[in-house]
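Asker: Coordinates for the following, if possible.
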Amino acid sequence: MRNYIDQISRTKLVKMISNHLHLPIVLIFLAMGIYYRIIHLDLQSLWYDELFSVLASQKSSLIEFFEIYSKETNPPLHGLLLFNWFLIFGNSPIVARSLSVVFGISSLIFLFYSALKTADFVQKKTFFISTIFLSVSFGAVYYSQEARPYSLMIFLTLPITIYYCNFWKKILLKQSISIYSFSLFLFLSLLLSYTHYFGFLFSLHIFALLGLLSLWFRSKRNIFIIFFGILLLVFLFLPEIYKIVNLLPQSQKISWIPKPNPTIYYEFFNYVFFINRLSNPWIIFVILTILFLYNMKRDGVKIEKININFYIPISILLLTLLFLLSTFFYSLKNPIITGRNLLVLAFPLIYASSFIIAYPARELDSKTVRN
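Answerer: The predicted model follows:
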């Protein structure tokens, strides 16, 4: 009897360790991601684009600041935040880059917290795997150490992408989108738009796809909410639309951008999925991820129906294809595509990839596991 009890105790201990093995793995990558975003901030001097951000944000008044940005091709949100950042912490190169560090680290913490908070098994795994990917994603790390808007842009795409996928599920289930959730979504989309003009294009594509899906399912309330949101977003972004239409095509600041070619897209995918500065990185990454995937159990958590969850990667694939196609055709006349501008798609691709990994064949059911 004693041996039987000891065996049961050992089995429970092994199961408990197995169920929580994913946490130290994710925490290792989280710590690694934070480390890479902090280390060597002062290794190189500020380059041309960073110098513009710093000089514009060092102005003595907001009137001078907005006067400069009235002729700048990028929206002013990052510069405005940097302006106030300098007022608090001073204006050294490290301070200038540290704002991007804050947004880079916040992105990782947001994903990790979302994983801990959600009760859905597949979503929990998706957030954890997304944390791993984003922690060591080359582009996310690199632009977390640069005094430019790209780290803020990536950070804002996190909640926007999650809202977008949740709204897809709502529409497919013929449920109404919450006014509160949509208001937050609209506000974040406006912030993203004022961070970078690719953020505005990204937001327009999201609203367009949600609107078309609502039309297809004849959801009158959702159609009204989404199209009202599009109109409000465009209205609130009108000052910058003038610059996009009139200043951007004629600006010498983007005259260096080539017409679309495979190198640009290779650069972008390298930014997203390259594992930065590790010895034999893919071997380490694959081993740890496999351990993570096969040791995370689903005891006591809910699994949503596959016919709904399965549309998450499909919704992101459609968004990515539509965005790449529209910017490609526009760039044939007025080139605007660069690897760093396409980083607005970085988290959506990471999220979709993580979801596909998190949904192995053995989970393709619609059962609910209860305590």
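
Asker: C-alpha only now, for contacts and for neighbours.
Answerer: Fine.

Asker: distance of residue 234 from residue 228?
Answerer: Distance of residue 234 to residue 228, computed by Cα to Cα, to the nearest Å: 10 Å.

Asker: er, residue 155 I mean
Answerer: The separation that residue 155 has from residue 228, given Cα to Cα, amounts to 25 Å.

Asker: Buried residues in the one helix or strand residue 96 maps to, which are they?
Answerer: Counting by DSSP states H and E, the element that carries residue 96 is helix 93-117. Going by neighbour count (16 or more other Cα atoms under 10 Å), the buried part of helix 93-117 is 93-109, 111-112, 114-115.

Asker: Against which helices or strands is the next helix or strand after that helix packed?
Answerer: The element immediately downstream of helix 93-117 (helix or strand, assigned by DSSP H and E) is helix 121-136. Contacts defined by 3 or more Cα pairs under 8 Å, 6 or more residues apart in numbering; DSSP states H and E place helix 121-136 against helix 22-38, helix 93-117, helix 346-358.

Asker: Let me know the angle separating helix 121-136 from helix 346-358.
Answerer: 130 degrees (axes from the mean of the first three to the mean of the last three Cα atoms, to 10 degrees).

Asker: Let's see this one next, to set against the first:
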Amino acid sequence: MNFTSKLKANQLVLLLLVGSFLRLYHIDFQSVWLDEIHTINESNPSFSWSQIYGSLLASDPHPPLYFVLVQLCFKLFGYSTIVVRLFSAIAGIAGIWAIYLLGKEIVNKQTGLIAATLLTFSYFHIYYSQEARMYSLLFLTTTLSFYFLARLIKQPTLKHALLHGLMAALMIYTHFFALFALFAQYLILLFFILKPFSTSSKTAFRYGLISGVLTLVLFVPCFNIFLQTTKKTSMWIPSPTVDVYTQIFKEFFGQSELVLFLVCSVMLLFFIKLYSRPNFKSGQVVPETEPQVFAFLFFFTWIAVTLMIPLISSYVKLPMIVSRYFINILPAVLIMVAMGIYYIKNDVVKGLVLSFLIVFSFTDVVIVKGYYKNVTKTQFREATDFIKSNNSGKDPVVTSLGWYLPYFLDNGTEKTTIVDKPLQDYVNEMIQDSAKLKSFWYIDGHIRPYALNEAGEAFLNQHFIIDHKVDLYDAWSKHYLLKSDAKFKNADLKKFEPIGKVNGDPFAFAIGTFEGNENGVDLSGFAFFEGQDATATDVDVVLIGNGKAILFWTSTVRREDVAPYFHSNYDLSHSGFSAQLPSEAIPSGEYVIGLWLRDTKTGKEGLTLTDKTFKK
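Answerer: Prediction:
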């Protein structure tokens, strides 16, 4: 066997290895966001199964399969975000194998391999294979359920009926959107009961009934959660737009125009091949002799039903269309694309089309989107880590997200007092009761605006300064320090003596705002060492004069605009800063404002004196 033959024989193994790398690499790079925290809280390893069920029933009405399996992983490997994401990644990797099986069963082995190749490099599937939610498992169970449906249609036996019934139950135990796919399966089964090709209608009906009854019986324990879902009278999901499914189709392929062009082109080949098929006198569809027609009947019913029911429901009852819910039709879409590629007769053209799809998809994930280095999820982990690193006074944390934060701040190893109420309510309590006037932290995120009325803002400005603040992706933390507790801190700058204009390693900077008056000093801007990321760089603002070097209370501010402005490929989003120092904390004298940068990763350190001065 030559090298090329060996490569073809081991193509699925190679795809699984590449798919594993793409789904495991930087798997814990992003913080868990709101929905993922739901998973972590509801799969708490200390919960009994009934507690998981009750938690889902009360706050997150989803079927329990994913949560029960995640809890088992927590018990075996530890209660951490990487464990739950690894479970999703494993389900995603198994999805590559599953789509190969389905493509092979519907058409042939080569179509299965092409479909598996497309899925391996799918941005949409990679993304949800690294998310601590049930979507990669939904893809897997749906694909296997349709695989066993195809086996049942081709070979109606008790074994295949039981396997399909079991897998269909696992599918709807993963996400309730799978019920639409299940309805599509029963329509497909009904067609082959009415138009059987290898057995009698009676036999086909009997095995279809066995499968359906098994699924129904297994679904009974989950019925109360499903019933709770149907009782909802409002949803966070917006009403669908006229092009909602067009946008979802684009999301399936990462919104990449090059990938979409190739995908639409090869799907057109699938339909051209389909339209060339003649009529059948008997009206029967035989999978072995008419794979194109069988595939169309199979996949079109699957896709059409799964799209149509939610669309109608969104207009007559409640909106329910969210792109990730439709990951259960992605296998059908990809196999239809794979069939279009398979029908290209010229092997060179076929190889080039598939190669271009792989290259464009991979480039889109790694380079265009910068998936493995750009932050796209709410940074709750980093915001709470900032609190833990700077909360030496054990001050309470005020937040409107109190249910979500105990995993980070009050989890057995960490013990922080969490006050679960909006900032406005907490400030009102301090206004009404001066005994409650104490330093505190405030954290929020997930597109929640900073909301405080003028009276509350004036009260905070009168009694507090912000000595620690971090502004991250969709999350922020602030420490409100009582002015009566504010003391200036000296900076040790002896290593830079004699201090000149630029000391140590040089860096780029700009002061955006500066205000120095009888109340103190406030300023903001950005600073970074050139030729490297700013993710590990600490920025401090210092007042230098009268033989003293006084540290400001300096906070990190997220600045997405800096890197594009300097045409830099480095991550400079953490280069922003804001700083303030109240007049009470500054000894009398004349001072120059300095910026002091230290990078914990590269070891660079520099001090630069700005042209800003202050006199008290």
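
Asker: Can you calculate the TM-score here?
Answerer: The TM-score (TM-score structural alignment, normalised by the length of structure 1) is 0.75; 318 aligned residues with a Cα RMSD of 3.3 Å.

Asker: OK, contacts around the residue opposite residue 351 of structure 1 in structure 2 once aligned?
Answerer: In structure 2, the residue paired with residue 351 of structure 1 according to TM-score structural alignment is residue 335. Shown in contact with residue 335 of structure 2 (Cα atoms under 8 Å, 6 or more residues apart in numbering): 99, 103, 111-112, 114-115.

Asker: Give me the number of neighbouring residues for residue 460 of structure 2.
Answerer: Number of residues near residue 460 of structure 2 (other Cα atoms under 10 Å) recorded here: 19.

Asker: Residue 363 of structure 2 now?
Answerer: Residues contacting residue 363 of structure 2 under the criterion other Cα under 10 Å number 15.

Asker: same question, residue 525 of structure 2
Answerer: 18.

Asker: how much space between it and residue 91 of structure 2?
Answerer: Remark: distance between residue 525 of structure 2 and residue 91 of structure 2 (Cα to Cα) = 45 Å.

Asker: what would the helices and strands packed on helix 121-136 of structure 1 look like in a markdown table with distance to residue 165 of structure 1?
Answerer: Output for those, formatted as a markdown table (distance: least, Cα to Cα, whole Å):
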| stretch | distance to residue 165 of structure 1 |
| --- | --- |
| helix 22-38 | 23 |
| helix 93-117 | 15 |
| helix 346-358 | 10 |
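
Asker: Can you say which of the ones you listed is nearest to residue 332 of structure 1?
Answerer: For those, the distance to residue 332 of structure 1 is smallest for helix 346-358, at 22.6 Å, taking Cα to Cα.

Asker: average offset between the closest one and structure 2?
Answerer: Its match in structure 2 and helix 346-358 of structure 1 itself, once the structures are fitted together, sit a mean 2.0 Å apart by mean Cα distance after the TM-score superposition for structure 1.

Asker: Name the residues of that helix that are buried.
Answerer: Burial within helix 346-358 of structure 1, assessed by neighbour count using 16+ other Cα under 10 Å, is assigned to 346-355, 357-358.

Asker: same thing with stretch 242-262 of structure 1?
Answerer: Neighbour-count burial for stretch 242-262 of structure 1, counted by 16+ other Cα under 10 Å, picks out 243-244, 247-249, 254, 259-260.
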